[in-house]
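> The following block contains a protein sequence and its predicted model.
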Amino acid sequence: MNFHTKLAPMNGLNKYRQRFLDDWYNIDGKAFFFVLCLLYFSAFLIKRMFIIDSIAAFEILQDRGEMWIMDVFFGLQYLSVPIFIAWKFTLTSFLLWVGCFLFGYRVTYAQLWKMVMIMELVFIIPELLKVVWFTVFETDPTYHDFVAYYPLSLINFFNYESLDAMWLYPLKALNLFEILYWGMLVAGIYWLSNKKLKISIFITLSSYVLFFFLWLIYYVIVYK
């Protein structure tokens, strides 16, 4: 009796997981990638219109007719979005795939790529929070204020003007959304593999998270 009682919830969970995987495979990856790019484009455009264009230094460039230089720069930024996020998804998925392979987890590269792409949505939130911060609270920023700020990151505990420039990126990269992303990767691997949660944590820590910290260390060393 107890065996059947325990077995029934497990069967229900497996059915729910299978339904989830069926829906997962039905997601149009190309369409979702396109929507994700549009979200980033929209976030950049809003920041440009409501924050950057109102910064005094850029108003001076506009009056001098020299703003076209920055227009070219921001245009290249928009064009780089699909390339950058596609490269990020490819590298992250490969790291996780290697981790799964080493631990004997049968998760395909395509599954991981789609998982990583969908979970990228978490990084849209700080882009929107940045807009809110500079349109509601910090209404007269300099361009350096704008560049140095990242919501809920370690950089907010320091005076960026007194820091060596090599620490700005690492301190911004270490933020609450990045940690939340790690947890989402763990949950994704656990759900896709249908294996132990503990091993999913090890896979994420020994692949993506390890590479993330190695990249930050490399950045600091090279910046010197």
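Sure thing, it's come through. Numbering: from 1, shown residues only.

> going forward, measure contacts between C-alpha atoms and count neighbours the same way
Noted.

> Quick check: next helix or strand after the helix ranked longest in the chain?
Longest helix in the chain, counting residues (DSSP state H): helix 68-102. Scanning forward in sequence from helix 68-102 by DSSP states H and E, the next helix or strand is helix 109-119.

> returning to that earlier point: if we go by neighbour counts, what in the longest helix of the chain is buried?
78, 81-82, 85-86, 88-90, 92-100 (16 or more other Cα atoms under 10 Å).

> try stretch 101-113
Counting neighbours by 16+ other Cα under 10 Å, the buried set in stretch 101-113 is 105, 107, 109, 111-113.

> swap in stretch 207-224?
So, applying 16+ other Cα under 10 Å, buried residues of stretch 207-224: 207-209, 216.

> just stretch 151-168 next, same as before
Within stretch 151-168, judged by 16+ other Cα under 10 Å, the buried ones are 151-155, 160, 167-168.

> what are the ranges of the strands in this structure?
Taking DSSP state E, the chain contains no strands at all.

> could you pull out the helices for the protein?
2-26, 29-50, 56-64, 68-102, 109-119, 124-132, 143-148, 168-173, 176-193, 197-204, 210-223.

> The residue nearest to the spatial centre of the chain and residue 187: what is the separation?
For the chain, the residue nearest the mean C-alpha position is residue 123 (4.2 Å; Cα atoms, centre = their mean). To residue 187, residue 123 is 17 Å away according to Cα to Cα, to the nearest Å.

> Of the buried residues of stretch 207-224, which is the nearest to residue 53?
residue 216 (31.1 Å; Cα to Cα).

> what residues are up against the closest one?
For residue 216, the contact set (Cα atoms under 8 Å, 6 or more residues apart in numbering) comprises residue 170.

> can you check residue 220 too?
166-167, 170.

> Below is structure B, check it against A:
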Amino acid sequence: MTDEIYIQHLFKQSSIEKIDEILSLRAEWSWLNFLIVPLIHIIKVLLISFWILCGMIIFGFKSNFNSIIRVVLVAEFVWLLPSIILVFWFGLIDTSYTFSDVQTFAPLSLLILFDASQLESWLIYPLKSLNLFEVIYLLVLALGIKKIIKKDYDSALKFTLPVYGSALVVWILFVTFLSINLGA
């Protein structure tokens, strides 16, 4: 995201002085991303692992937290694919993009079936979240859980689908609730 993209997006809403202030603030605090992004990913992995551990207890499987964390960490590599596609798309194919284009870019999701500019803002996140990468993530997670519970893949998938699926639904509802209440 270059300064030009931010200027394009903010130009309709703010004065030049305000845009300069926002860009200088962004540059001044950009180092914070190096702390926040890894922290968010660590929290995400821990929450998903904890949710799966709770599911293991409920379903009567025995496991330790470390083995679940390892499985979740391996599955997290699936999320590199949409990032690579995003960089490839806006780096080589669509080089004249806007801030909105990047925000609503969701390859292989339900959002591509709609015109994002015509949708209510609270609908964008749920439609972006329901995508092929989420399915691949679930399948990779089930593969790792198969090794933990020492059952066949079908049993692992029957465990993973409701456990991870319920976590995903709760998360999507939470973000949608925030979107509606914060007016984003």
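That came through fine. Since we're looking at a predicted model, the values are computed, not measured.

> tm score of chain vs chain?
The TM-score (TM-score structural alignment, normalised by the length of the second structure) is 0.82; 173 aligned residues with a Cα RMSD of 2.4 Å.

> mean per-residue distance, the longest helix of the first structure to the second structure?
Aligned to the second structure and superposed, helix 68-102 of the first structure gives a mean residue distance of 1.8 Å (mean Cα distance after the TM-score superposition for the first structure).

> Tally up the residues packed near residue 117 of the first structure, please.
21 (other Cα atoms under 10 Å).

> One more: residue 119 of the first structure?
Residue 119 of the first structure, neighbours per other Cα under 10 Å, totals 16.

> what's the answer for residue 46 of the first structure, then?
Applying other Cα under 10 Å, I find that residue 46 of the first structure has 15 neighbouring residues.

> With residue 67 of the first structure instead?
16.

> Also residue 126 of the first structure?
Using other Cα under 10 Å: residue 126 of the first structure sits among 18 other residues.

> wouldn't it be in contact with residue 153 here?
No: if you go by Cα atoms under 8 Å, residue 126 of the first structure and residue 153 don't touch, sitting 9.9 Å apart.

> picking that back up, tell me the one of the buried residues of stretch 207-224 of the first structure nearest residue 63 of the first structure?
Nearest to residue 63 of the first structure among those, with distances taken as Cα to Cα, is residue 216, at 39.1 Å.

> For the closest one, what is the corresponding residue in the second structure?
Residue correspondence to the second structure (TM-score structural alignment): residue 216 of the first structure is matched to residue 172.

> for residue 163 of the first structure, same thing?
Match for residue 163 of the first structure (TM-score structural alignment): residue 119.

> before we move on, what about residue 107 of the first structure?
Using TM-score structural alignment, residue 107 of the first structure pairs with residue 63 in the second structure.

> so its match sits right up against residue 56, yeah?
Yes: using Cα under 8 Å, residue 63 of the second structure makes contact with residue 56 at a distance of 7.3 Å.

> got the contacts of residue 220 of the first structure as a markdown table, with distance to residue 180 of the first structure columns?
Shown next, in a markdown table, are the contacts of residue 220 of the first structure (distance: Cα to Cα, whole Å):
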| residue | distance to residue 180 of the first structure |
| --- | --- |
| 166 | 25 |
| 167 | 22 |
| 170 | 17 |
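
> what inclination does the longest helix of the first structure have with respect to helix 176-193?
Put simply, helix 68-102 of the first structure runs at 40 degrees to helix 176-193, going by axes from the mean of the first three to the mean of the last three Cα atoms, to 10 degrees.

> Skip the chain neighbours and tell me the closest residue to the corresponding residue of the second structure for residue 126 of the first structure.
Aligning on TM-score structural alignment places residue 126 of the first structure opposite residue 82 in the second structure. Sequence neighbours aside, residue 107 is the residue nearest to residue 82 of the second structure in space, at 7.0 Å (criterion: Cα to Cα, 6 or more residues apart in numbering).

> Contact partners for the residue mapped onto the one you found from the first structure?
In the first structure, the residue matched to residue 107 of the second structure (TM-score structural alignment) is residue 151. The neighbours of residue 151 of the first structure, taking Cα under 8 Å, 6+ apart as the test, are 126, 129-130, 175.

> now do residue 139 of the second structure
So residue 139 of the second structure contacts residue 157 (Cα under 8 Å, 6+ apart).

> Translate it into the numbering of the first structure.
Counting by TM-score structural alignment, the partner of residue 139 of the second structure is residue 183.

> so how far is residue 192 of the first structure from that match?
14 Å.

> ok, back up a step: could you flag which of the contacts of residue 151 of the first structure are buried?
Using 16+ other Cα under 10 Å as the threshold, 126, 130, 175 are the buried ones among those.

> Of those, which is the nearest to residue 3 of the first structure?
Comparing these against residue 3 of the first structure with Cα to Cα places residue 175 closest, at 44.6 Å.

> and residue 186 of the first structure, how many neighbours?
20.

> Looking at the second structure, name the residue matched to residue 202 of the first structure.
Under TM-score structural alignment, residue 202 of the first structure pairs with residue 158 in the second structure.
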